[in-house]
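Peer 1: okay, structure incoming, though there's no sequence with it:
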């Protein structure tokens, strides 16, 4: 804006210096301001539409992203509050400590005592014990097989093998859980019963071993796919450096690649644990609904999720203790899951700081 005014002032000074033409300073100033304003108007006319579109677009994108974040946050808060409020109603009827430490779950036999409290037949220990038992069996199958298959796919398999094996794993991951449930109930459970009888053991048709094994098979593609992506993302320079120092391929995998990919592998395993804890259909069809507290995987037991579904889909009223017990179980499961996530994030952060 000031360049035209400066140019006109300089021209007037030169003319006045050489006595060529005497220009009043007021005219010079007015001319400079007029030309400067005109230049500014032309510049704004040229760039203002584009700038306006860009600013509006940036503001719109920012608001959309902020709205998406708020929706996620508010949804999470709403879910937590809905569980907490109903769980508070349940714990006004049932003692919280008896609920956590009780070893018997039998809502049909629960009676109200003189103090208005329900007798401790809502013990959640058998439900969480069954959940941990079936999840542990599933992880014993899914993590070793999935991790070894990921190492084989990323480090040893040829391109032709990957083209065949990768889609096969994806197909395995796309099978509905109800199909796995039928497989566990119709094929795996009778096989376990026959094998137990062959070695002199007694196994129930509905047992914890059958859904654990089938659930582990179901989770193998998840562990394998995520671990394969993590291992493949390790820089090639680390492999080449280890091999250049004379290490075998197996030593390179053990001492270089796996430590570098460990945070991602831990994340994959924890995601698999969450997937196993949240499974319901396979447990219903193969493990049964009986809340047994035992270390024997050959007998029937149930999980927290199955009991929640059973409580919310029954014929009892919504304000009955048996229905409200589902929210108490959900609250405890939410706290345990949150604690597991915090521990996993801490472990991943420590390993990442160690190997980066």
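Peer 2: Cool, got the structure. What you see is a predicted model; the values in this text were computed from it and never measured.
Peer 1: C-alpha from now on. contacts and neighbour counts both.
Peer 2: Noted.
Peer 1: so residue 111 sits against residue 122, correct?
Peer 2: No: the pair residue 111 / residue 122 is not scored as a contact, 10.8 Å apart, by Cα atoms under 8 Å.
Peer 1: have a look at those two and say which one is more surrounded.
Peer 2: Taking other Cα atoms under 10 Å, residue 111 and residue 122 do not tie; residue 122 has more neighbours (27 against 13).
Peer 1: ok, now which ones touch the residue nearest to the more buried one when sequence neighbours are not counted?
Peer 2: Spatial nearest neighbour of residue 122, excluding adjacent residues (Cα to Cα, 6 or more residues apart in numbering): residue 105 at 4.7 Å. Residue 105 makes contact with 121, 122, 123, 124, 126, 291 under the criterion Cα atoms under 8 Å, 6 or more residues apart in numbering.
Peer 1: pasting the second one now:
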């Protein structure tokens, strides 16, 4: 039984419970809803929640715990020879999962009989050929230990899936019976339902916090592991970025300074483009544009915020880069050696940030009380003088906060940098040279089947932690500026 069908069954039981609970409550009061402690809908909702909450909670916990249990159980079946050849048990487990998935798909389409797929004495070479004939992508030939582990993985998954289905349905039925039997006209259904809803709201609010904590902990642990095998002084003060996956990091130079320079340089150019244009657009839309123009121009400007960053990357690669080459390239001023450069990525990223700056600034400017405008105009100031000397100073703290938030967005951008700025890690003041950023190198270091015990792979977590600290600090600075210097108007 598929997971979607299981959830559908639970939802049907919950709806049936809602109807039965409501009817039982009315029947216990002789059909008079005025004799009930709560409204009839609360009695039905109580039974519905009694069905949904335990069943769905069990499904969520089982979906999280089942893969962990299976991998811990199957991991011991992998031979040391396979681990030595793959250089990492995690990579070998990924191959085991691929083989198990391939066996499942091959059995489903009839390429391999189910009894052969479960036969522990099956020929690994024949299974390998059958899986490839069925279209399964494998990194190499399937060995006997990997095949046995994949068969155990598949068998355990099937068994635990059956257990999940049975237990979830039993919990749903038990919840239906419990909620139905406790339904009575004197039962405080509203109090119970509101407590359950409050608990669900608290749980939902906790998801973001727990997710953030999980991300931070994963970064911290892997960063600590990286600094155990690579000196932190060379990482933070090194002037060269030259990873080499030969020799497990012995030949690598992993200095972060060239990457930080490229990140800040590109972000500075992007802000130099986005802040003036975005701020002027916000002033025009909030102070000068007519309602008809504003109704058209503001949504049109904010369309830029909905364009995927990969599209901006293609725009940088195919349009902005060649345009700059025509002016600053070999046929022009001779400053630019290729279409990929800091200027290319910075200009396109600045275009991407324009709606971000303009929208936030527009909201901040509109928040300035109309009485301040009227007072300035009443004293004889012109429209432009009112904007320059009254409105912008009043909105300045919020605008500064918006700029810092835009800077955080620019620092974390990846696709535009990958496609527009190049991949060279260098310290240079020339904006027409190719450079790279921290985010681009995080992607490159984790691309492919890397050995996650090597410095070249673990350095991605150190880079991510450094970037996280920088952007977090900028966000805190923006919030501090907004909260400390914002003027309160009555």
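Peer 2: In hand now; what should we look at? Predicted, not measured: the structure shown is a model, and the values here were computed from it.
Peer 1: hang on, the earlier thing: I'd like to know which of the contacts of residue 105 of structure 1 are buried.
Peer 2: 121, 122, 123, 124, 126, 291 (16 or more other Cα atoms under 10 Å).
Peer 1: any chance of these in JSON lines with secondary structure as columns?
Peer 2: JSON lines is the format used below for those (DSSP: H, G, I helix; E, B strand; the rest coil):
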{"residue": "121", "secondary structure": "coil"}
{"residue": "122", "secondary structure": "strand"}
{"residue": "123", "secondary structure": "coil"}
{"residue": "124", "secondary structure": "coil"}
{"residue": "126", "secondary structure": "helix"}
{"residue": "291", "secondary structure": "coil"}
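Peer 1: nearest to residue 32 of structure 1, of the contacts of residue 105 of structure 1?
Peer 2: residue 124 (86.2 Å; Cα to Cα).
Peer 1: give the contact list for the alignment partner in structure 2 of the closest one.
Peer 2: Using TM-score structural alignment, the equivalent of residue 124 of structure 1 in structure 2 is residue 256. Taking Cα under 8 Å, 6+ apart, we find residue 256 of structure 2 in contact with 235, 236, 237, 238, 239, 240, 241, 438, 463.
Peer 1: mind checking how far residue 256 of structure 2 is from residue 470 of structure 2?
Peer 2: With the distance defined as Cα to Cα, to the nearest Å, residue 256 of structure 2 ends up 13 Å from residue 470 of structure 2.
Peer 1: so what does whichever helix in structure 2 runs longest touch, helix or strand wise?
Peer 2: Counting residues, the longest helix found in structure 2 (DSSP state H) is helix 189-229. When contacts are defined as 3 or more Cα pairs under 8 Å, 6 or more residues apart in numbering; DSSP states H and E, helix 189-229 of structure 2 packs onto helix 40-75, helix 455-485.
Peer 1: nearest to residue 24 of structure 2, out of those helices?
Peer 2: helix 40-75 (8.5 Å).
Peer 1: quick one: the residues in structure 1 that the next helix or strand after that closest one pairs up with.
Peer 2: Counting by DSSP states H and E, the next helix or strand C-terminal to helix 40-75 of structure 2 is helix 80-86. Alignment of helix 80-86 of structure 2 against structure 1: no match, by TM-score structural alignment.
Peer 1: again, but for stretch 433-442 of structure 2
Peer 2: So stretch 433-442 of structure 2 sits over residues 299-308 in structure 1, by TM-score structural alignment.
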